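A.B. asks: my questions concern the predicted model and sequence given below.
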Amino acid sequence: MSTVNSPRVRRKTILPVLVAAAVILVTVAITSSRPDGIPANAATPSDLITLRPDGSVVMAQRGVKSPVLEVYEDYQCPYCQEFERTNGETIKQWAVQGKIKVVYYPMTIFRKEKSPVTHDNSHRALKASLCVTDPRKWLAYHDELYTHQPEETAEGGFAIEDLVAYARKVGIAEADFAACLNSRESSDRAAEVSELALTRKVEGTPTVRLNGEDIDWSTPWAGPQQQV
């Protein structure tokens, strides 16, 4: 887990709860309408995305309110990349199946005074994520950032031209995206989003919470014991 003061320290598991245990016990009620436009029984994870004003992103079938899985993540954090590789697809499957509500909180955990290069890389990636305004494109861009994650200490990682290229690849309008990415407003918003996460007692990334309780993110959640 990447922490505020150290990019390479993994925090010990606080509460080794299996997400599936809660998932199995939940009966989901699907309603017939929802103002955010998500179709009933949406077929893909990207169909489930809602972008919220505070920078967080919800992935859930309409009507699904619990259990809630919160993921605080930093695109430059190697442990966040590990978590995404280990459990990212499982989370998407559960969301599509209507078993869980996922809330992503992209942020920058690295402090500029401690790790200036790593902070700047992370900050650029976070800005880029916040500049994705089409909910159906957000998840694809999110995945591109982890696919192309640079080394933590690579100066100039997540270069602007690369971030724009990833946007082009997933079908985001390049001109508007680039203008947002280079704006002072997007930089300020990225800083605000990160500070908000820190007020929620997030001390490292990834921080993964099930119904408000920190859980073990490091082991695969998919397996025979988790089959519903």
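C.D. replies: Yes, it's here. Numbering: from 1, shown residues only.

A.B. asks: going forward, measure contacts and count neighbours with C-alpha atoms only.
C.D. replies: Fine.

A.B. asks: in the longest helix along the chain, what counts as buried?
C.D. replies: If you go by DSSP state H, the chain has its longest helix at helix 78-96. Residues 78-84, 86-88, 90-92, 94-96 are the ones in helix 78-96 that count as buried (16 or more other Cα atoms under 10 Å).

A.B. asks: cool, stretch 194-202 as well?
C.D. replies: Result for stretch 194-202 [16+ other Cα under 10 Å]: buried residues Ser194, Leu196, Ala197, Leu198, Val202.

A.B. asks: mind checking which of the residues you listed are in strands?
C.D. replies: Among those, no member falls in strands (DSSP state E).

A.B. asks: quick one, the helix or strand following the longest helix of the chain and helix 78-96 angle?
C.D. replies: Helices and strands here follow DSSP states H and E; after helix 78-96, the next one along the chain is strand 101-106. Strand 101-106 and helix 78-96 are oriented at 150 degrees to each other (axes from the mean of the first three to the mean of the last three Cα atoms, to 10 degrees).

A.B. asks: elements contacting strand 101-106?
C.D. replies: strand 57-59, strand 68-73, helix 78-96, helix 184-198 (3 or more Cα pairs under 8 Å, 6 or more residues apart in numbering; DSSP states H and E).

A.B. asks: the helices in this structure, which residues?
C.D. replies: 19-24, 78-96, 116-130, 135-147, 160-169, 174-181, 184-198.

A.B. asks: so which of those is the most packed in?
C.D. replies: Greatest average neighbour count among the helices of the chain goes to helix 116-130 (a mean of 24), per mean count of other Cα atoms under 10 Å.

A.B. asks: what residue is smack in the middle of this protein?
C.D. replies: In the chain, the residue lying closest to the centroid (Cα atoms, centre = their mean) is Tyr104, at 4.0 Å.

A.B. asks: check it against this one:
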Amino acid sequence: MAAAAAAALLGTAVAGCGAGGAGGAGGDGAPAPGVVRTSPIADRLAKLPAAVDGAKVVVGRADAPRTVQVLVDPRCGYCAKFEATGGEALLEPVEGGEVRIEYLLASFLDRDGASGSVKAVNALRASVDAGKFAEYQAAVFASQPEGAFTDELLLRVADRVPGLRGPAFDRAVERGSYAGWVGEAEKAFEATGMRGTPAVLVDGKPVGTKDGSMFDAAAFARTLGAAGIGA
């Protein structure tokens, strides 16, 4: 999808996946079908606590003084690009206890008739119970297929996250145990008023979208610094 079309859907964004159904997975650098990858910073991500708070997944210390909201859809190729670039700029302030991240996991890209986003968000919710959310989410985005996520692919991605696979997690993935929560997470995303993903909100305001800095780790670190995070 052309950047101009994405900007029209997102309003303030330079590029992204629009809630009208356009965008989809398979952004630049998407792996070949069936390829499973992990994050190069998986060891650091594995140490981050995560907990469910209503329709959100909160990563980092619960008493962190600042909160950043991150809105993503697992099938959005631009979200995968963000997680591999600008998303890493949030890691240090989260590790240091300065920031906690509230993830709003959207599934609007399934409106085209696919079910990959719903399946992926369901699996991500299950990974919280196993204490593996941050590491698994990074692996899910790194392994984003050109089409929809399947249960089989989500389980193979989980194989790359030590300690995640087990009867409870596998059952939740295969049975869609958190389908109700997935629906609530989508409603929470829609309630923000944002029209697409990825989006990062600091004090309720989008950052890094107009200038595209969210797709460059160093540039996004400067953007966050201007908002008083990690400065």
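C.D. replies: That came through, no problem. Since we're looking at a predicted model, the values are computed, not measured.

A.B. asks: quick revisit: out of the helices of structure 1, which gets nearest to Glu213 of structure 1?
C.D. replies: Glu213 of structure 1 lies closest to helix 19-24 among the helices of structure 1, at 10.7 Å (Cα to Cα).

A.B. asks: Provide the aligned range in structure 2 for that closest one.
C.D. replies: Under TM-score structural alignment, helix 19-24 of structure 1 has no counterpart anywhere in structure 2.

A.B. asks: please tell me how far the aligned partner of Asp188 of structure 1 in structure 2 sits from Ala62 of structure 2.
C.D. replies: Taking TM-score structural alignment, the alignment pairs Asp188 of structure 1 with Gly180 from structure 2. Counting by Cα to Cα, to the nearest Å, the gap between Gly180 of structure 2 and Ala62 of structure 2 amounts to 25 Å.

A.B. asks: mind telling me what Leu164 of structure 2 corresponds to in structure 1?
C.D. replies: Aligned against structure 1 - with TM-score structural alignment as the criterion - Leu164 of structure 2 pairs with Ile172.

A.B. asks: my guess is its match contacts Lys137. True?
C.D. replies: Yes. Using Cα atoms under 8 Å, Ile172 of structure 1 is in contact with Lys137, at 7.0 Å.

A.B. asks: is it true that Ala7 of structure 2 touches Gly16?
C.D. replies: Yes. At 7.2 Å, Ala7 of structure 2 counts as touching Gly16 under the criterion of Cα under 8 Å.

A.B. asks: more neighbours: the two, which one.
C.D. replies: Taking neighbours as other Cα atoms under 10 Å, Ala7 of structure 2 and Gly16 compare with Gly16 leading, 34 against 19.

A.B. asks: between the two ends of stretch 49-62 of structure 1, how far is it?
C.D. replies: Stretch 49-62 of structure 1: ends 10 Å apart by Cα to Cα.

A.B. asks: cool, and stretch 84-104 of structure 2?
C.D. replies: Terminal-residue distance, stretch 84-104 of structure 2 (Cα to Cα): 18 Å.

A.B. asks: check stretch 50-62 of structure 2 too.
C.D. replies: 9 Å.

A.B. asks: before we move on, what about stretch 196-216 of structure 1?
C.D. replies: Span of stretch 196-216 of structure 1 from end to end, Cα to Cα: 23 Å.

A.B. asks: same thing with stretch 3-18 of structure 2?
C.D. replies: Using Cα to Cα, the end-to-end distance of stretch 3-18 of structure 2 comes out at 11 Å.

A.B. asks: related to what we said a few turns ago, show me which of the buried residues of helix 78-96 of structure 1 is closest to Pro224 of structure 1.
C.D. replies: Nearest member of the buried residues of helix 78-96 of structure 1 to Pro224 of structure 1, counting by Cα to Cα, is Thr90, at 13.0 Å.

A.B. asks: how close does the residue of structure 2 most remote from its centre sit to Gln137 of structure 2?
C.D. replies: Ranked by distance from the centre of structure 2 (Cα atoms, centre = their mean), the top residue is Pro167, with 24.6 Å. Look at Pro167 of structure 2 and Gln137 of structure 2: by Cα to Cα, they are 19 Å apart.

A.B. asks: list the contacts of Val102 of structure 1.
C.D. replies: Neighbour list for Val102 of structure 1: Val58, Met59, Ala60, Val68, Leu69, Glu70, Val71, Ile91, Ala95 [criterion: Cα atoms under 8 Å, 6 or more residues apart in numbering].
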